[in-house]
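Enquirer: What shape does this take:
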Amino acid sequence: MFRATRAQQEIQGFLGIRPVQVAELELEDGGGVRPGPGSPPVTHGEVFVLVRRGGRPVGTLLGHVPEGADPRTVLAGAAARLAAAPAPAVRGSAVVPATVVVATRERPEQLARALDSLLAQDHPDFEIVVVDNAPVTDATRDLVTRKYGERVRYLTEPVPGLAVAHNKGVEAARGGVVAFTDDDVVTDPRWLTELTAPFAADPGLGCVTGLILPARLRTPAQVLLESHGGFAKGFAPRTYDPAEPPADEPLFPFTAGRFGSGASMAFRTDVLRAVGGFDPATGAGTPARGGDDLYGFVRVLAQGHRLHYTPYALVWHHHRETWRDLETQAYGYGAGLTACLTALLVNRPGLLPAFLARLPRGLAYARTLTASREAGPAADGAPGAHDDRTHAWPARLSRLQRRGMLYGPLGYLRARRALRGVTR
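Expert: The predicted structure is shown next:
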């Protein structure tokens, strides 16, 4: 009798994942349910819900709306536990002038969506810089000059690589804070205000990261990624201080992926310049495949500056859509992590003793990070605060992530060599 292989079973399970609606629910002032960015009105079925209180994110839930039921009534009932939580404290009104950098390459339609949301920010003093990275057409230049004119500055960086493009933006930044987001996001109207406010409150902060949630969950790949936490880091603000290493982070500061992601991050401009910006041999578009954001986080912490995570600075991210995308992403994340660690040790050899002291625990952490995971209840405090991991994480994706980790140091060295060839 024919018996399906493990790989075939994983693919069959993946293809059986059904779409999930994305919505927002406001708990105060009789607020209703509204669809997520670019989503249709909420109907019956599974719904991933961002719950807000006074406009600020306080949690997410996965709800089910029966056919014929009122979505607001059903989802508000499911959110009752979040309604009892204390209201988020409101920060002061100090304004930090900011520069927002968006690096892009040949994705004008996505870029236009991102820029439209950035121009709707409620922050009173900011500029937007688009860095067109190694363009092969004039599509991005034409979009920015035709549609956005003087509202958006356009720069070109001929050397491929996300870190190189970001460094171009850092050089051009006029604001005291330089913020970064991607061309595949929609920013919440208060994103920049919430992302920059902590800098005014704490002069010792070097970096702030924010919340990233899915804009759509229409394909199996998007649902699978988000059911295992996606890019979110939870709904509790947290400050990481190198002078007082967190007791629950024994690998600090080398587990930089726990601090945030590049789609929602900001740095004090002079601090980022002082550490040399991002390592140009890291990031998407280079043989290293990623790790530029993680490198920036650790470099700032290693210089003695604090890093703050705020769940109130929200962007909606358009997750990749196919199985092949997930394979590429898993390998790239593994490679980017170890490429980042290699870059840190190359550029800051003084970190080597601390790295070696954490290496045994780091290897155990890597095994856990890349393990295949069965469906079932999520651990308490899981990223995104999902109620359940409703889908198993395929072993193939775990293997690809491990292979990426093995490749990362070599990829970084190849990227450095390629850069030397460009600059000669």
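Enquirer: C-alpha only now, for contacts and for neighbours.
Expert: Fine.
Enquirer: Could you pull out the helices in the chain for me?
Expert: Using DSSP state H, the helices of the chain run over 6-15, 71-78, 80-83, 108-119, 139-143, 162-172, 191-201, 220-227, 269-274, 292-302, 323-347, 352-369, 395-423.
Enquirer: Would you tell me which one of those helices is buried the most?
Expert: When those are scored by mean count of other Cα atoms under 10 Å, the highest mean neighbour count falls to helix 292-302 (a mean of 25).
Enquirer: quick check: angle from it to helix 323-347?
Expert: 30 degrees (axes from the mean of the first three to the mean of the last three Cα atoms, to 10 degrees).
Enquirer: Check what contacts helix 292-302 and list those residues.
Expert: 162-163, 206-207, 241-242, 253-254, 256-257, 259, 261-262, 271-272, 275, 277-280, 282-283, 306-307, 336-337, 340-341, 343-344 (Cα atoms under 8 Å, 6 or more residues apart in numbering).
Enquirer: now do stretch 345-359
Expert: So stretch 345-359 is contacted by Pro250, Leu251, Phe254, Leu344 (Cα under 8 Å, 6+ apart).
Enquirer: okay, how far is it across it, tip to tip?
Expert: With Cα to Cα, to the nearest Å as the measure, the ends of stretch 345-359 fall 13 Å from one another.
Enquirer: One more: stretch 102-111?
Expert: 9 Å.
Enquirer: ok, back up a step: dump the helices of the chain into a markdown table; add distance to Glu127 as well.
Expert: Listed next are the helices of the chain as a markdown table, based on distance: least, Cα to Cα, whole Å:
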| stretch | distance to Glu127 |
| --- | --- |
| helix 6-15 | 42 |
| helix 71-78 | 38 |
| helix 80-83 | 36 |
| helix 108-119 | 9 |
| helix 139-143 | 17 |
| helix 162-172 | 11 |
| helix 191-201 | 11 |
| helix 220-227 | 32 |
| helix 269-274 | 14 |
| helix 292-302 | 21 |
| helix 323-347 | 29 |
| helix 352-369 | 38 |
| helix 395-423 | 30 |
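Enquirer: Quick one, which of the ones you listed gets closest to Phe126.
Expert: helix 191-201 (8.8 Å; Cα to Cα).
Enquirer: To compare with the earlier structure, here is another sequence to fold:
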Amino acid sequence: MLQVAELDLDTLDERPGDAAVLALRPGPGAPPPTAGEVFVLVRLRGRPVATLTGTVPEGADPARVLAALARERLGGTRAPGPELLGDLPRTSVVVATRERADQLARALDSLLAQDHPDFEIVVVDNAPVTDATRELVANKYADRVRYVREPVPGLAAAHNRGAAVADAAVLAFTDDDVVTDPHWLTALSAPFADDPRIGCVTGLILPARLTTPAQILLESHGGFAKGFSARTYDPARPPADDPLFPFTAGRFGSGANMAFRARALRGIGGFDPATGTGTPARGGDDLYAFVRILAAGHRLRYTPDALVWHHHRETPQDLRNQAYGYGAGLTACLTALLVRRPALFPALLARLPRGLAHARAMTAHRGQGQGPGGVPGEHGTNSHPWPRDLSRLERRGMLRGPIGYAMARRRVRGMPLPWEER
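Expert: Okay, the predicted model is just below:
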């Protein structure tokens, strides 16, 4: 078990006493950090810059110990420049959910604490079998949250329903198993005001808890985080370090933390309803949207300032299901792109040999951990081997993805997009 905490520093330079420590806070829903191992998000004057893992000795002050460790490990890290915020666009936050009212309440409480000046929250109840979600919204959030039901199962169908009823220029999406940082929505929506060519923005995802071996294993191999450097992906200037661009969609972000310019998302036809959790495709809805946005000529921005805390799955079986779903979702996404956008086939075909090699290497070596200071593996080694059975499951999922997509597509064929319904 690792404790999760946030450490806010004024500077990484050496200072006497506690002068550089602005705050040490526990992770969402956690007690204050004490003696033992702590996974800590390091902020500089509020801006996320790194994560590290340290051990707080018995009787020591956690803030002093972790600040000293941050200065030792990150001494060369430069503070981010000032955050320049223009007129923020009105934003709709869409949260798709299915039979997880307790988790949803936690997510909604954090969303209602956002510092964005103009936003709405839309809960999409996806193919519900009980009234638990509807009753939660009606009894606790009726004046602040909109409720809508989507009968077609699948995350993409639910997201499309949310996009249809939302009234804002920017559509943000997150999951019911996250806790959003109070500044999340402001940071996620600001790039749309700064650059009219931005079609999508993604953000940083960190673990809310690291209490089980499965959670630690996932995070020790990267989890959902995409780093602490902001980056803009421009289809007019493909990145030199990514020969597979834009088909390596997984590096752009994840569906638990993404936003789209509404007209851009609707312009690409929204999410493919034959993809996503809750369909035979098992995933790929977010990856599909990222590639389509870039292929349409829009820019995609990743910003670590837009932070959510994700509750990772807790058991080995959860992790096995997740590994299989990752593989299936990847190839389902590629299949969806070719079916719905055949013009992308030549570009994908040219990249296919390197893409298959990349995918195989990714499943065989799911990452090298986070290196010194990252989440430790067994016995604190900082390297926790990715089990071979999970790699095999991911590859099996890759083989199944196109079949799952075909099955799901038959179920939704002929259905209009929600914003086209009469």
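Enquirer: And the helices of the first structure: which comes nearest Leu213 of the first structure?
Expert: Closest among the helices of the first structure, using Cα to Cα: helix 220-227, at 8.4 Å.
Enquirer: on that earlier part again, buried among the contacts of stretch 345-359 of the first structure? Need that as a selection in PyMOL.
Expert: In PyMOL, a selection of the buried entries from those looks like this (16 or more other Cα atoms under 10 Å):
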select buried, resi 251+254+344
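Enquirer: just curious, which of the contacts of stretch 345-359 of the first structure is nearest to Gly169 of the first structure?
Expert: Closest to Gly169 of the first structure out of the contacts of stretch 345-359 of the first structure is Leu344 (21.5 Å), distances taken as Cα to Cα.
Enquirer: Quick check: end-to-end length of stretch 224-236 of the second structure?
Expert: Using Cα to Cα, the two ends of stretch 224-236 of the second structure sit 27 Å apart.
Enquirer: what does it correspond to over in the first structure?
Expert: Under TM-score structural alignment, stretch 224-236 of the second structure corresponds to residues 231-243 of the first structure.
Enquirer: residues of the matching stretch that come out buried?
Expert: Buried positions in stretch 231-243 of the first structure, judged by neighbour count with 16+ other Cα under 10 Å: Phe231, Ala232, Lys233, Gly234, Phe235, Tyr240, Asp241, Pro242.
Enquirer: residue contacts, the residue nearest the centre of the first structure?
Expert: The centre of the first structure sits closest to Ser261, judged by Cα atoms, centre = their mean, with a distance of 3.5 Å. By Cα under 8 Å, 6+ apart, the contact set of Ser261 of the first structure is Thr209, Gly210, Phe231, Asp293, Leu294.
Enquirer: quick one, longest strand in the second structure?
Expert: Among the elements of the second structure assigned as strand by DSSP state E, the one spanning the most residues is strand 299-310.
Enquirer: what's the matching residue for the residue nearest to the centre of the first structure over in the second structure?
Expert: Checking TM-score structural alignment: Ser261 of the first structure goes with Ser254.
Enquirer: What residues in the second structure pair up with stretch 404-415 of the first structure?
Expert: Mapping stretch 404-415 of the first structure onto the second structure (TM-score structural alignment) gives residues 397-408.
Enquirer: And stretch 275-288 of the first structure, by the same measure?
Expert: Against the second structure, stretch 275-288 of the first structure falls on residues 268-281 (TM-score structural alignment).
Enquirer: Kindly check the end-to-end length of that stretch for me.
Expert: Using Cα to Cα, the end-to-end distance of stretch 268-281 of the second structure comes out at 20 Å.
Enquirer: contact partners of stretch 46-66 of the second structure?
Expert: Outside stretch 46-66 of the second structure, the residues that reach it (Cα under 8 Å, 6+ apart) are 7-9, 17-18, 21, 24, 33-43, 69-70, 77, 79-80, 227-229, 304-305, 373-376.
Enquirer: for the aligned partner of Ala112 of the first structure in the second structure, what are its contacts?
Expert: With TM-score structural alignment defining the correspondence, Ala112 of the first structure maps onto Ala105 in the second structure. With contact taken as Cα under 8 Å, 6+ apart, Ala105 of the second structure is in contact with Leu136.
Enquirer: What is the burial count for Thr255 of the first structure?
Expert: Thr255 of the first structure has 18 neighbours, counted by other Cα atoms under 10 Å.
Enquirer: Out of the helices of the first structure, flag the one nearest Ser93 of the first structure.
Expert: The closest of the helices of the first structure to Ser93 of the first structure is helix 191-201. By Cα to Cα, the value is 8.0 Å.
Enquirer: give me the stretch of the second structure that the closest one matches.
Expert: Under the criterion TM-score structural alignment, helix 191-201 of the first structure matches residues 184-194.
Enquirer: Which residues does that stretch contact?
Expert: 85-89, 91, 114-116, 170, 172, 198-199, 201-203, 258-259, 261, 301, 303, 305-308.
Enquirer: Just the terminal-to-terminal distance for stretch 249-259 of the first structure.
Expert: Termini of stretch 249-259 of the first structure sit 11 Å apart (Cα to Cα).
Enquirer: Leu88 of the second structure -> the first structure?
Expert: Checking TM-score structural alignment: Leu88 of the second structure goes with Val95.
Enquirer: Any idea how many residues pack against its match?
Expert: By other Cα under 10 Å, the residues close to Val95 of the first structure number 15.
Enquirer: So it sits against Phe126, correct?
Expert: No. Look at Val95 of the first structure against Phe126 with Cα atoms under 8 Å: they stay out of range, at 9.9 Å.
Enquirer: any residues in contact with both of these two?
Expert: By Cα under 8 Å, 6+ apart, Val95 of the first structure and Phe126 have no common neighbours.
Enquirer: Look up how far Lys233 of the first structure lies from Arg107 of the first structure.
Expert: Counting by Cα to Cα, the gap from Arg107 of the first structure to Lys233 of the first structure is 27 Å.
Enquirer: And Leu419 of the first structure, by the same measure?
Expert: For Leu419 of the first structure, the distance to Lys233 of the first structure (Cα to Cα) stands at 33 Å.
Enquirer: Repeat that for Val130 of the first structure.
Expert: From Val130 of the first structure to Lys233 of the first structure the distance is 27 Å (Cα to Cα).
Enquirer: How about Gly38 of the first structure?
Expert: 23 Å.
Enquirer: what about the aligned residue in the second structure for Pro57 of the first structure, neighbour count?
Expert: Alignment note (TM-score structural alignment): Pro57 of the first structure maps to Pro48 of the second structure. Pro48 of the second structure has 23 neighbouring residues, counting by other Cα under 10 Å.
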